[in-house]
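Engineer: Predicted model follows, preceded by the sequence.
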Amino acid sequence: MRGLTTAYLAGQCHGKLIGADQPITGIFNILKDAKKGDAVIRHWIDETGVEIASSKGASCVVTQDARNSALDIAQKLNIPLILTEKIELANAFAISWALETFAPDSLRIVVTGTNGKSTTTHMIYTILQEAGYITHTNTDSESEFNTLIDPMVAKQIAEFKDMDAVALEVSEVQGWENRNMKDHARLMTSAIQPQIVVLTNVALDHIGLVNTIEEASKEISGVLDGFRGDFVVLNHDDPVIRNMQQLVPSEAQVTFYGSHTDVEYQEPGIFYQDTLLIPTEDLPFKSPHFIQNTLAAVSTALALNINPNIIKKAVKSYQPLKRRFSILNTDPLIIDDFAHNPDGIKATINSAAQLTSGKLHLVCAIRGSRGTSLNQLNAQAVADAIKGIDYNLILTSSQDVVDNANWVKPREKKLFIEVLHKEGINYLHCETLSESLEKALKSTKKEDTILLIGAQGMDPAASILKDMINQ
């Protein structure tokens, strides 16, 4: 890290340096992967973690929470420790430094919003790759690398090194241990300094961090605060996102996608300026929320003047992320989706219902340790979506596969079920994911469809089902 020292880093993250001012010669890294000279960033650390960092030859440790005897051990081992009140400041600096060091001239694209971030980002990445850009993205199937809690983005960029472009998904809100990281999207976007930002939609998801659409909107629109790039791509079909046009700096160009815009979907396919660009039969999925993500990616690529034929080829050959309306089986049809908030749940159930000629068997994982409000909203979304269709609803607490951070608490389960009772929805509850999947399989006919929805509690379902089907 040319010219970077522990004292300078402490100043950048508004932290207090405990120990010597010395050069930092490696990259920003997580504790597990740290190498000699690296700066370890960890939101909390105890004496064991400090000992590990020292044994690996780390230049320093940056943390928000030094537990037990961490400070004493750091001083004893002569490893500088930086205490900051906001760990996200350290991680934001790390991202900025990594980009300026390893990809200073790169094209940078940021995607944020409540739903559709991962698929949109991954599709933009796919189009850029097809167009010849050496591209890096932080999007993965579980969306674990879009936060400022750990230095994963900075680490990935430093290890990738030579790249032409980055397409980065930014979490719209973030927090840990009951602390809201206010201005998360703004802070991360400011660190990236993108030429293009893409805003997908505004809905409620992280209840407790934001509790109203207005709060969610404020966090998401933060990416426009101080934006100095070229293009802002907005979802015209979301009225909250559409109204963010007034927040876009005058120097930037606004590009809309969706109904009554230059990039819209009609029954024959995706049109650009009234000319058919991608026929419906060439779209990997035809569900409304996937089409919205595709429109966002196509609009971004067109703003970059990428050849329409390249865009068409990339979309046609696109391989979606895991658990994004993934087809696990065809006889019977089994669909797996990460739907985990009200809007995502409704859209996914509606899309699956259109595909089945029989009954829809919905296996829904209750979200664990996310509070009662979100689970009540999710339950209401399930109830609203399955009314009027032939359904078999199976709930699961997934106790056989989740850790303590995702354990379904009794009150979360109780309130989820109370909503279903109030709405007159019949259901079966299984404590384990395995039991819920087994019951769904046994009750399904060939013409039926099984839809799996939920976040962490449903993640292992594909592998469990594979074993069951192969038995």
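Structural biologist: Received it, and whenever you're ready, just let me know what you need.

Engineer: switch to C-alpha atoms for all contacts and neighbour counts from now on
Structural biologist: Will do.

Engineer: For residue 379, which residues are in contact?
Structural biologist: 416, 417, 419, 420 (C-alpha atoms under 8 Å, 6 or more residues apart in numbering).

Engineer: how about a markdown table for these, with secondary structure and neighbour count added?
Structural biologist: Listed next are the contacts of residue 379 as a markdown table, based on DSSP: H, G, I helix; E, B strand; the rest coil; neighbours: other C-alpha atoms under 10 Å:
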| residue | secondary structure | neighbour count |
| --- | --- | --- |
| 416 | helix | 22 |
| 417 | helix | 23 |
| 419 | helix | 20 |
| 420 | helix | 18 |
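
Engineer: Now do stretch 269-278: distance from first to last residue.
Structural biologist: Criterion C-alpha to C-alpha, to the nearest Å; first-to-last residue distance in stretch 269-278 is 6 Å.

Engineer: Show residues contacting that stretch.
Structural biologist: Contacts for stretch 269-278 (C-alpha under 8 Å, 6+ apart): 261, 262, 263, 264, 265, 268, 279, 280, 281, 295, 308, 312.

Engineer: Is residue 366 in contact with residue 414, as I believe?
Structural biologist: No - counting by C-alpha atoms under 8 Å, residue 366 stays clear of residue 414, with 10.6 Å between them.

Engineer: out of these two, which sits in the more crowded spot?
Structural biologist: Set residue 366 next to residue 414 and count neighbours by other C-alpha atoms under 10 Å: residue 366 wins out with 30 against 13.

Engineer: Buried ones among the contacts of stretch 269-278?
Structural biologist: Using 16 or more other C-alpha atoms under 10 Å as the burial test, these include 261, 262, 263, 264, 265, 279, 280, 295, 312 as buried.

Engineer: Next step: those residues restricted to helices.
Structural biologist: Of those, the ones assigned to helices by DSSP state H are 295, 312.

Engineer: Between the buried ones among the contacts of stretch 269-278, which sits nearest residue 52?
Structural biologist: Nearest to residue 52 among these is residue 295, at 46.6 Å by C-alpha to C-alpha.

Engineer: which non-adjacent residue is nearest the closest one?
Structural biologist: Leaving aside its sequence neighbours, residue 295 sits nearest to residue 257 (C-alpha to C-alpha, 6 or more residues apart in numbering; 6.1 Å).

Engineer: Put this next to the first one:
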Amino acid sequence: MKEQEFKAVVIGGCGTVGSLMARVLKDNGVDVTVSDLSTDSPQINILEEEGIKLNLGEHDENILKNVDVIVVAPSLLQNSKLIGKIKSVTDADIISADEILSTCKVSKPVVGITGTNGKTTTTWMLKNILNLSGYRTPEHKLKMQGNTELIPSFQARLDGDIAVLEIGTHGNPDEIKNCALKSEVGIGIITNISKDHLSGSHNFQDYINCKREIVDVARCLIFNADDPVVTGFSNDTSHKVFFYGIEGIDSEIEAYPETRECPLCGKELEYSLHYLGHLGVYKCSCGFKRKEPDVKAFDVKNNSFKLVIGSNTAEVKLKQAGIHNVYNALAAASGASALNIDFDDIVRGIESFEGVKGRFQKVNIGKQVIIDYAHNPAGVKAIIQTLIREKPETSRLIVVNTVSSESGITGDIEIAKILKDADVIVVASNASRKASSKINVDNYVILTESSKKASKIGTLGASRAQVEESLNLAVNEAKKEDIILIIGEGGVKYSSEILGKFKN
């Protein structure tokens, strides 16, 4: 079919996937109308800006009768009453999301970024490099991460020159593989793999296997050489693999060392250096060892390093401090290098990157407040490592814990142990309250009244009321020179709005 001759109605087009289907069809020359019972959606303005016609509050039969195809959002395909009504009005074909994906092919390079931590920051940093180099990157424009299921697949098909996609997982088999296949990922980046999503029947090896799935899809792979779990994947692929890693670091930076088992023989690895958690320089008696990086960071400090790619060298200063952000910068630089981006543009893109909302996000209320999405032990280690190194000796670190770990009580207890380096802990979530009661702590723990009640919804560990009570206590506790750190998804979702009242 010649798509430019077609008229289509997208039923449910104001929803998450429905809006992306409409935009992809529009970009492929289809005359698109979105029909949705909703009249209030954040996607409406986006659809209007892209020239998509809207039929809101109803499904106008006259519109349905005069189109070539009816596209139904995935959430509505099983609505027999709706499908019956459509069929009673028109003989037009009813098509699904998968049919659009198979018809509208990807015609651009696609980079897929996965891993436990650093996906979002690496994704946006790489996009910043590409944008400064003159390349357009398609955006889903959703007020969410949008890194699972169909969202990345449609994002890859939106108008742009190079697609950079964050690809996540809930720890279920085939999620990443199917997403990468449908997105037609050509370059795959794995940032790191640490323990997450281990509740219920999931174990760490299952989670590793999920993350490994991108290896079977991407033709070019970029691995963190300092992560033995990720490096182990290089032994069972014939595709081209590039490595990035740290070659020298400030010895005074606390690494919170962990060990890992050799991915080849299962013995405990021997580390000569730890950089952050299980990331470092390692080897095994069986012969497995850290790979030589292609993209390197020398003289690493909390917010600067020397970047080396081949014969090119530059001093790089980060606007977002932390060893974890050095790794994010190396991953982004590696992706850009694989896309043949000029070295000077890579440096410029890294240094000008302002960060991502909810990732080391600073809020000024007359006291220092930082909001961070850190929600698993590795992520919490990274942010605590950064702040302990940066904060003045006279300042206290006050942590508001809104986390409810995806690895259950084991993950919550591990996070509580890491937070022993803070001066004051304010427990917002019920999970953090339970975890704090199971360890011996020398620091000052403030238990909120609302944390007595469990209120986890999906991955959201704390309710708005719990976050608000904990923030009131933290702000009242903090002196001007102290730092308030808010961790967890609940903190990211609610804190900015709640903190607004303290600015006045």
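Structural biologist: Thanks, I have the structure now. Fair warning: this is a prediction, and the values are worked out from it, not measured in the lab.

Engineer: about what we covered before: and which of the buried ones among the contacts of stretch 269-278 of the first structure is nearest to residue 197 of the first structure?
Structural biologist: residue 295 (14.4 Å).

Engineer: So the residue nearest to residue 295 of the first structure is in contact with residue 234, correct?
Structural biologist: Yes - taking C-alpha under 8 Å as the definition, residue 257 of the first structure is a contact partner of residue 234 at 6.4 Å.

Engineer: Now do the shared contacts for those two.
Structural biologist: residue 296.

Engineer: picking that back up, so can I have CSV of the contacts of residue 379 of the first structure showing distance to residue 242 of the first structure?
Structural biologist: CSV is the format used below for the contacts of residue 379 of the first structure (distance: C-alpha to C-alpha, whole Å):
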residue, distance to residue 242 of the first structure
416, 32
417, 36
419, 32
420, 34
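
Engineer: Map the residues you listed onto the second structure and name those still in contact.
Structural biologist: Retained in the second structure (both residues aligned by TM-score structural alignment, their matches' C-alpha atoms under 8 Å) from the contacts of residue 379 of the first structure: 416, 419.

Engineer: and the contacts of residue 379 of the first structure, which two are the farthest apart?
Structural biologist: 416 and 420 (6.8 Å).

Engineer: picking that back up, export the contacts of stretch 269-278 of the first structure to CSV and append columns for distance to residue 104 of the first structure.
Structural biologist: Below are the contacts of stretch 269-278 of the first structure laid out as CSV (distance: C-alpha to C-alpha, whole Å):
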residue, distance to residue 104 of the first structure
261, 34
262, 32
263, 31
264, 34
265, 36
268, 41
279, 38
280, 38
281, 40
295, 29
308, 28
312, 30
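
Engineer: The residue nearest to residue 295 of the first structure maps to what in the second structure?
Structural biologist: Alignment note (TM-score structural alignment): residue 257 of the first structure maps to residue 244 of the second structure.

Engineer: I'd say its match and residue 221 touch.
Structural biologist: No - using C-alpha under 8 Å, residue 244 of the second structure is not in contact with residue 221; the gap is 11.1 Å.

Engineer: And the contacts of stretch 269-278 of the first structure, which is closest to residue 80 of the first structure?
Structural biologist: Among those, and counting by C-alpha to C-alpha, the member closest to residue 80 of the first structure is residue 295, at 48.3 Å.

Engineer: Residue in the second structure paired with that closest one?
Structural biologist: Under TM-score structural alignment, residue 295 of the first structure pairs with residue 330 in the second structure.

Engineer: any idea how far residue 177 of the second structure is from that match?
Structural biologist: Counting by C-alpha to C-alpha - residue 330 of the second structure and residue 177 of the second structure are separated by 24 Å.

Engineer: again, but for residue 369 of the second structure
Structural biologist: 38 Å.

Engineer: just residue 133 of the second structure next, same as before
Structural biologist: 30 Å.

Engineer: Over to residue 229 of the second structure?
Structural biologist: Distance from residue 229 of the second structure to residue 177 of the second structure, by C-alpha to C-alpha: 18 Å.

Engineer: Pretty sure residue 484 of the second structure sits against residue 477.
Structural biologist: No - contact criterion C-alpha under 8 Å: residue 484 of the second structure and residue 477 do not qualify, at 9.6 Å.

Engineer: So for the two, which sits in the more crowded spot?
Structural biologist: More crowded of residue 484 of the second structure and residue 477, by other C-alpha under 10 Å: residue 484, with 27 against 15.

Engineer: mind checking what that one lines up with in the first structure?
Structural biologist: Looks like residue 484 of the second structure aligns to residue 450 there (TM-score structural alignment).

Engineer: I'd say that match and residue 337 touch.
Structural biologist: No - counting by C-alpha under 8 Å, residue 450 of the first structure sits too far from residue 337 to count as a contact (11.0 Å).

Engineer: so what's the residue nearest to the spatial centre of the first structure closest to, chain neighbours aside?
Structural biologist: What sits nearest the mean C-alpha location of the first structure, by C-alpha atoms, centre = their mean, is residue 143, with 3.8 Å. Distances taken as C-alpha to C-alpha, 6+ apart place residue 118 nearest to residue 143 of the first structure, at 6.8 Å, with adjacent residues excluded.

Engineer: still on that earlier bit, quick one: the match of residue 257 of the first structure is in a strand?
Structural biologist: Yes - assessed with DSSP: H, G, I helix; E, B strand; the rest coil, residue 244 of the second structure lies in a strand.

Engineer: Contact partners for it?
Structural biologist: So residue 244 of the second structure contacts 222, 223, 224, 225, 226, 293, 294, 295, 296, 330, 331, 334 (C-alpha under 8 Å, 6+ apart).

Engineer: Is the equivalent of residue 134 of the first structure over in the second structure in a helix, a strand, or coil?
Structural biologist: Using TM-score structural alignment, the equivalent of residue 134 of the first structure in the second structure is residue 136. For residue 136 of the second structure, the assignment made with three-state DSSP gives coil.
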